[in-house]
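Engineer: using only what follows, build the 3D model:
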Amino acid sequence: MTDFVFLHGGGQGGWVWDETIAALQAQAGEGTHRLLALDAPGCGAKRGRDTSAITFEEITAELVGDIEAAGLGDVVLVGHSQAGAHMPAMAELRLALFRQLIFVTCTAPDPGLTVVQMTGERVHKERHPFHDSTLPVRERYRAMFCNDMAPLEADAFLDRLGEDQWPPVCYSHSDWRYDHLAELPVSYVLCLEDAILPLAWQEYFARAVHARSTPRIDAGHQVMNTRPHALAEVLLCEALGEAA
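Structural biologist: A predicted model of the protein is given here:
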């Protein structure tokens, strides 16, 4: 039995992993692995909390504490998008808790830059829906998150996007450390049609987090929603060395 723990990105909660968790259960068999989707403070089941004063270190400790409270160990930690800014800190806090880290089209900001600076000033420096003020916010998000979704699927996703908010400190923190990740097996799942993180930037971030493996899926940013079975197969192969 393998313990898989999932961490969501910005504007989302643990709910975003539902399709992939179902796909893992279908492929591996119900009860074969223990599966836990985390919620960051202010997200998912923790929505509505006052997170204005919480520190980055407190967020890290809470997420690690949630894993330990669930009785999990030797964990395969899977994170998406903004989760890439928090997974290294979780591993640094409790290295022995984690067997492996799998980043799924994640950001890994350069030391000294915030998530906002890394995204807005480097990744999206040139013209991009992120900056296109001529588009309503919902249509910007449709172009960024939903480019491989059917219209009704996109509308359903956009109706939920933004209900969850990571704490404010997550957008001012800039002290990133990655060297310790060289001690762990690290994979980075590249999404070939991602309209938020272009492939070249995904490869850049994969190098930053010392990824030893970079499997590819032909999908947009929300691969866990649009290609859950493909992602589940990759996760099983990366974590177990087996074909799903």
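Engineer: C-alpha only now, for contacts and for neighbours.
Structural biologist: Will do.
Engineer: ok, for the residue nearest in space to the middle of the chain, nearest residue in space, not its chain neighbours?
Structural biologist: In the chain, the centroid-proximal residue (CA atoms, centre = their mean) is H80; its distance is 1.3 Å. In space, and not counting its chain neighbours, H80 is closest to V104: 4.7 Å by CA to CA, 6 or more residues apart in numbering.
Engineer: now do the contacts for the one you found.
Structural biologist: 78-81, 188-191 (CA atoms under 8 Å, 6 or more residues apart in numbering).
Engineer: make CSV out of those and add distance to S174 and secondary structure.
Structural biologist: CSV is the format used below for these (distance: CA to CA, whole Å; DSSP: H, G, I helix; E, B strand; the rest coil):
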residue, distance to S174, secondary structure
V78, 22, strand
G79, 19, strand
H80, 19, strand
S81, 16, helix
Y188, 22, strand
V189, 24, strand
L190, 24, strand
C191, 25, strand
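Engineer: one more to line up against the first:
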Amino acid sequence: MSDFLLIHGSCHGAWCWRDVIAALQAAGHHARAIDLPSHGADPTPIAQVTLDRYAEAILAAIEAPVTLVGHSMAGLPISAAAEKAPEKIARLIYLCAYAPRSGMSVASMRRAGPRQPLRDAIVIAPDRQSFTFDPALTADRLYHDCTEAARAFAASRLGPQPILPQEQPVTLTARYHSVPKHYIRCLQDRAIPPEYQAAMTEGWPDGTVSTLDASHSPFLSCPEALARRLIEVAA
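Structural biologist: Down below sits the predicted model:
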């Protein structure tokens, strides 16, 4: 039996893992998700959110070592958490996420990609402290293989994404590198290009990278398949 802690990506919240948690629990595993600061039901003001606060929120939710899963931009917060307290993490799983490079931020990693499919989908707030996704483009970029019901579920819950934590670089040392890792590439991803996901994991050891034939949101489009993969990796 494994214990999973699931961390959402930009503009999302713990809500996006609903069906994956149900599938993991049905298979006999412990599984839960949290809202990162300022996301979902968390009341932290956007202006106070940093990458360090993301990492601290993750670690505060861990009592015994967990399999820590990060989606999309959460690749950097879960990595920062592993750098701070590797003893709390049995394994890191990156789900179509930014696989971190020390000294780089989410924003700099996004800009380093071969193409920018989200550029026209990001709407920056007037105060430039956060951004949202253009509702007219979210179905195509994030949920194109999801049911209409799943798209509506997500659209009603998406919220603003603080910009500051995405501009802050992560620093990684041997502490981070001591934690086992696995990367799940999504082959139909229209947010983080699949070829960039491959490039970010070039040189990873055999058996530490796998694929799902899914969009950027497999937690909604194929939650049972994703749960099975997470169980396999954690084992």
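Engineer: now check structure 2 for the residue matching L35 of structure 1.
Structural biologist: L35 of structure 1 maps onto A31 in structure 2, with residues paired by TM-score structural alignment.
Engineer: excluding chain neighbours, what is closest to that match?
Structural biologist: That would be F4: by CA to CA, 6+ apart, it lies 4.6 Å from A31 of structure 2.
Engineer: count of neighbours near the residue mapped onto V137 of structure 1 from structure 2?
Structural biologist: Here V137 of structure 1 is matched to D134 in structure 2, going by TM-score structural alignment. Residues lying near D134 of structure 2 (other CA atoms under 10 Å) number 14.
Engineer: what about the residue mapped onto P215 of structure 1 from structure 2, which helix or strand?
Structural biologist: Aligning on TM-score structural alignment places P215 of structure 1 opposite S210 in structure 2. For S210 of structure 2, the host element (DSSP states H and E) is strand 209-212.
Engineer: ok, and what's touching that strand?
Structural biologist: Residues outside strand 209-212 of structure 2 that contact it (CA under 8 Å, 6+ apart) are 182-187, 201, 226.
Engineer: can you name the two of those residues that are farthest apart?
Structural biologist: T201 and L226 (19.3 Å; CA to CA).
Engineer: between these two, which has more neighbouring residues?
Structural biologist: Comparing T201 of structure 2 with L226 by neighbour count (other CA under 10 Å), the higher total belongs to L226, at 22 against 18.
Engineer: and that one, how far from D120 of structure 2?
Structural biologist: According to CA to CA, to the nearest Å, L226 of structure 2 stands 28 Å off from D120 of structure 2.
Engineer: could you do D3 of structure 2 as well?
Structural biologist: Distance from D3 of structure 2 to D120 of structure 2, counting by CA to CA: 38 Å.
Engineer: so those two - more neighbours on which side?
Structural biologist: Neighbour totals were compared for D3 of structure 2 and D120, and D3 leads with 21 against 10 (other CA under 10 Å).
Engineer: now the more buried one: closest residue in space that isn't a chain neighbour?
Structural biologist: That would be H30: by CA to CA, 6+ apart, it lies 4.6 Å from D3 of structure 2.
Engineer: tally of neighbours for that neighbour?
Structural biologist: 16.
Engineer: cool, P100 of structure 2 as well?
Structural biologist: Around P100 of structure 2 there are 25 other residues, counting by other CA under 10 Å.
Engineer: report how many residues lie close to the residue lying closest to it once chain neighbours are set aside.
Structural biologist: The shortest distance from P100 of structure 2 to any non-neighbouring residue, by CA to CA, 6+ apart, is to L76 (5.9 Å). Applying other CA under 10 Å, we find 31 residues neighbouring L76 of structure 2.
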